[in-house]
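Undergrad: Provide a 3D model corresponding to the input given below.
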Amino acid sequence: MPKMKSNSGAKKRFALTGTGKIKRKHAFHSHILTKKSTKRKRRLVKTTLVDDTEKHRVMRLLAL
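TA: Alright, predicted model coming up:
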């Protein structure tokens, strides 16, 4: 049986931490930034972790 391919888009969007958690970036920080507050834009810059309820879906995309 052939190897399972990982999703190329997911490879670019997610990264594994040393403890096995999945890092992701926030959405809504690419355009239409004038109406968003400075505080909101600053929060969107930082990375966060994928929620445990979605972790299995991302793992399947990454073929882990």
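Undergrad: When you work out contacts or count neighbours from here on, use the C-alpha atoms and nothing else.
TA: Will do.
Undergrad: Look at residue 29 and say how many residues are nearby.
TA: The tally of other residues near residue 29 (other CA atoms under 10 Å) stands at 15.
Undergrad: In contact with it, which residues are there?
TA: Counting by CA atoms under 8 Å, 6 or more residues apart in numbering, residue 29 touches 41, 44, 45.
Undergrad: quick one more, to check against the first:
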Amino acid sequence: MPKLKTKSSVKKRFSLTASGKVRTTQSGKRHGMTKRSKIAIRNQRGTAILNKSDSRIVKLYIPYGL
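TA: As a prediction, the model looks like this:
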């Protein structure tokens, strides 16, 4: 059998934790920051862990992990 390829977009956007959860950057911080409160902007920093149903979809595109 040939090896399966990993989707390049998934390599750039997601990473796996040691326990196998999917980590990604916080969403909703691309534009329109003037409308949001400082607290909302501050809470969008860093990374987030995807929930189980979303991470199952992402893991389909990472056949051997990252």
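Undergrad: helix/strand/coil for the residue nearest in space to the middle of structure 2?
TA: With distances taken as CA atoms, centre = their mean, residue 24 lies nearest the centre of structure 2, 2.4 Å away. Put simply, residue 24 of structure 2 is strand when judged by DSSP: H, G, I helix; E, B strand; the rest coil.
Undergrad: What residues does it make contact with?
TA: Taking CA under 8 Å, 6+ apart as the test, what residue 24 of structure 2 contacts is 13, 14, 15, 47, 48, 49, 50.
Undergrad: Give me the subset of those residues lying in strands.
TA: Judged by DSSP state E, the subset of those located in strands is 14, 15, 47, 48, 49.
Undergrad: May I ask which of the residues you listed has the most neighbours?
TA: Counting neighbours by other CA under 10 Å, residue 14 leads these with 20 neighbours.
Undergrad: List which of the contacts of residue 24 of structure 2 are still in contact in structure 1.
TA: Mapped onto structure 1 and checked by both residues aligned by TM-score structural alignment, their matches' CA atoms under 8 Å, those keep the contacts 13, 14, 15, 47, 48, 49, 50.
Undergrad: ok, for the second one, nearest residue in space, not its chain neighbours?
TA: In space, residue 14 of structure 2 comes closest to residue 24 once its chain neighbours are excluded; the distance is 4.9 Å by CA to CA, 6 or more residues apart in numbering.
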